[in-house]
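Participant: sequence? don't have it. structure:
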């Protein structure tokens, strides 16, 4: 990667479907439960309108990835997915190898629905499995059981060229031996990609309230670090090393859409609560949309978009974001690109100190990456480099 500007990171489109069948107690995403059927045709029309708005801002860009996230996008009818993907193809040029990912929950998997998504153009699915143990799935508030998860993985592998699924570890009461067994089973089930996240307690969630009340005991920091180390060892030995802090893939099977984020590329974000980063002329814009689904819908139908933020980022903000995103990657960051965004160089004394303390390492001319030790204190590493 050379220091040519923001678009070195590629260009993608994120589509947020905000609805879920139930809200998980650990989740702080912008997701909403509706007890009446959602008017999918009306929402599809609003997605088309907002996509048109952003297409005008990003003329000439080539779409390398599309990600339908949520919420639970597998609650969408295949016709809704097809309408959104057709709208994108009508407004931009798609790369010949465009990656089109749809997030799905095992509880909403039907073979016929999956075939409909595949016919619509989806070529990669990301399943929110979270655990292969029934008791933990119940704790996590999931609507599926372990047998349904295994069946969903089987159906996805038979339908889509590419598959990933998520697991959460360092759960209350989980032992390292339990996790090693579960992880090895997951690797046997996986195709070429796994997303493996430590359970975190997010402010405002039911788990946060339980944790504050002493009713949810989490692993202490030392044990959590052991879970992380075990995860790296087992996945690396199996040929799915981490290419990002929480994401593991066989070489060449990395999620292209997430790489757009971590390489600090450009991406359009449409739908309720979606965020974007766009280079428009000499300005890099941070965009975000109205979070409440029905309010977003009314805004789009009235104004053509649901934007509540559309602001230029200054040089310092761009540099900080590039460091924060890029240092999550095994490939690290290009210090020349950092200078392009921030219009300043990293302080050589601070870099030298971080190298000496084993927080970062050099991996080639003008490139550095965080070490495993650096990952645990990434915010502090970024603050030091940006100072």
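Facilitator: Sure, I can see it. All figures in this text were calculated on a predicted structure; none of them were measured in a lab. Numbers count the residues shown, from 1 in each chain.
Participant: Please count neighbours and contacts with C-alpha atoms only from this point.
Facilitator: Noted.
Participant: So which residues of the stretch 51-200 of the chain form strands?
Facilitator: In the stretch 51-200 of the chain, strands defined by DSSP state E, counting those that start in this stretch lie at 62-70, 93-104, 124-130, 162-169, 193-198, listed in chain order.
Participant: Make TSV out of those strands and add mean neighbour count.
Facilitator: What follows is the strands of the stretch 51-200 of the chain, written out as TSV (neighbours: other C-alpha atoms under 10 Å):
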stretch	mean neighbour count
strand 62-70	23
strand 93-104	18
strand 124-130	24
strand 162-169	22
strand 193-198	21
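Participant: Now render those strands as CSV, adding distance to residue 138.
Facilitator: Shown next, in CSV, are the strands of the stretch 51-200 of the chain (distance: least, C-alpha to C-alpha, whole Å):
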stretch, distance to residue 138
strand 62-70, 21
strand 93-104, 18
strand 124-130, 11
strand 162-169, 13
strand 193-198, 17
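Participant: among these, which is nearest residue 368?
Facilitator: strand 193-198 (23.6 Å; C-alpha to C-alpha).
Participant: what angle do that closest one and strand 162-169 make?
Facilitator: 20 degrees (axes from the mean of the first three to the mean of the last three C-alpha atoms, to 10 degrees).
Participant: Show me what strand 193-198 is packed up against.
Facilitator: strand 162-169, strand 247-249 (3 or more C-alpha pairs under 8 Å, 6 or more residues apart in numbering; DSSP states H and E).
Participant: Among the ones you listed, single out whichever gets nearest to residue 236.
Facilitator: strand 247-249 (8.5 Å).
Participant: Was I right to think residue 257 contacts residue 63?
Facilitator: No: using C-alpha atoms under 8 Å, residue 257 is not in contact with residue 63; the gap is 10.1 Å.
Participant: how many neighbours does the spatially closest residue to residue 265 that is not a sequence neighbour have?
Facilitator: Closest residue to residue 265 apart from its sequence neighbours, by C-alpha to C-alpha, 6 or more residues apart in numbering: residue 9 at 3.6 Å. Other residues near residue 9 come to 18 when the count uses other C-alpha atoms under 10 Å.
Participant: let's bring in a second one:
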């Protein structure tokens, strides 16, 4: 499990820097981290815990109440710091497996968010879920409680691949849970992973075709990264599993783009495809630099600066649920540390994040040397030449080609000196 980044101390009351006070140009989102899982998957390095790992003192039964304590803290801190109250545009419950909690607890946390700031009329409210952690009744209860979207961790349709990933669900359940969610009135996304050790291109095609066959609204597809400190990392280090092959993963990405595009799901971010109007607005808010507050152990938050010299402040909570709960119970912020972003930091992050989007990045957001690099990147087939010239009527933009999406990190390095 990765360590939290280093940073500067946060005041005990969680107060934000004075330079965040003032009007906000973007949206406001809330992320709720639910750190519980039934088992720990071998590839996962997220801040999650099984019951045996947690032991006493961090009850799932008390988690909703603890999370609501941070919602109340967030409301106080933002008001005291001069950040104007705005209805919440998006709420995303991630983990972990949020649906390890009863639907009533998730609805109660959402109610606390609504009470604190209000929800926009068209608010997007998502929960992640494992296919074996929901029922038709629980999905209907979520929809009745204000949820609008569910994202299922499908990962693969091939049993041997799921076994390597330590996933516990039966892939034959996927069409059922998608149907149940649709019948409840929820939009549906499926998460896939490609490049698992032992996964063939034919296996990956099987998973993509199975996802498309459900008629799903949205697909996220991520290349497997073997993280140090995970069970899979140890297996690769000992030679029990082969390392993922980057060239094979690139071929798998190209196949995903081909099949998903043919099925009517267009790419809108490097790892995400959707039908028109079903993009994940919460994740778009991250990539566009909007404000969000992260509730839960290990959760990160960000509030933009309202001063030319300060891009914003980012902070992150302590990781362990017991410590998180104890700090809130004592009336203290659960934040572990924070980072104060300069204007230059903000401009760099804008390029790193917005270049990943289908809308691209305006060329005037780049430095002079970054704009000079655009021509070379177009010549290398990494950026779209028509978009760079503004020939598509959307202004001069840096827009990744398919090849550029495969080499997005290299494009960022070229555009940012």
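Facilitator: Happy to help now that I have it. The shown structure was predicted, so the numbers you read here are calculated from the model rather than taken from an experiment.
Participant: and the helices and strands packed on strand 193-198 of the first structure as JSON lines, adding distance to residue 98 of the first structure?
Facilitator: Below are these laid out as JSON lines (distance: least, C-alpha to C-alpha, whole Å):
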{"stretch": "strand 162-169", "distance to residue 98 of the first structure": "12"}
{"stretch": "strand 247-249", "distance to residue 98 of the first structure": "18"}
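Participant: closest to residue 330 of the first structure out of those strands?
Facilitator: Of all these, strand 247-249 comes closest under C-alpha to C-alpha, at 10.2 Å.
Participant: Can you check which part of the second structure the helix or strand just after that closest one sits on?
Facilitator: Beyond strand 247-249 of the first structure on the C-terminal side, the first helix or strand identified by DSSP states H and E is helix 256-262. Under TM-score structural alignment, the match for helix 256-262 of the first structure in the second structure covers residues 281-287.
Participant: Mind reading off the mean deviation between the matching stretch and the first structure?
Facilitator: Superposed on the first structure, stretch 281-287 of the second structure shows a mean distance to its aligned partners of 0.8 Å (mean C-alpha distance after the TM-score superposition for the first structure).
Participant: Just give me the residue closest to the centre of the first structure.
Facilitator: Closest residue to the average C-alpha location of the first structure: residue 258 at 5.7 Å, with C-alpha atoms, centre = their mean.
Participant: re the thing from before, for the strands of the stretch 51-200 of the first structure, which one sits closest to residue 83 of the first structure?
Facilitator: strand 62-70 (12.5 Å).
Participant: can you tell me which helix or strand residue 341 of the second structure belongs to?
Facilitator: Per DSSP H and E: strand 335-342 holds residue 341 of the second structure.
Participant: Counting by contacts, list what the next helix-or-strand element following that strand packs against.
Facilitator: Downstream of strand 335-342 of the second structure, the first helix or strand assigned by DSSP H and E is helix 343-354. If contacts are counted by 3+ C-alpha pairs under 8 Å, 6+ apart, helix 343-354 of the second structure sits against helix 281-288, strand 310-317, helix 408-415.
Participant: right, and those - which one's nearest residue 355 of the second structure?
Facilitator: helix 408-415 (7.6 Å).
Participant: so the closest one aligns onto which residues of the first structure?
Facilitator: Going by TM-score structural alignment: helix 408-415 of the second structure matches residues 378-385.
Participant: can you pull out the helices in the stretch 1-150 of the first structure?
Facilitator: All helices of the stretch 1-150 of the first structure, identified by DSSP state H, counting those that start in this stretch, fall at 40-57, 78-91, 111-120, 134-139, 146-159.
Participant: Of those helices, which is nearest residue 227 of the first structure?
Facilitator: Comparison of those against residue 227 of the first structure by C-alpha to C-alpha identifies helix 134-139 as nearest, at 16.4 Å.
Participant: List the buried residues for that closest one?
Facilitator: 136, 137 (16 or more other C-alpha atoms under 10 Å).
Participant: That helix maps to which residues in the second structure?
Facilitator: Using TM-score structural alignment, helix 134-139 of the first structure pairs with 159-164 in the second structure.
Participant: Average offset of that stretch relative to the first structure?
Facilitator: Per aligned residue, stretch 159-164 of the second structure averages 1.7 Å (mean C-alpha distance after the TM-score superposition for the first structure).
Participant: That stretch: how far from the chain's middle?
Facilitator: 24 Å (C-alpha atoms, centre = their mean, to the nearest Å).
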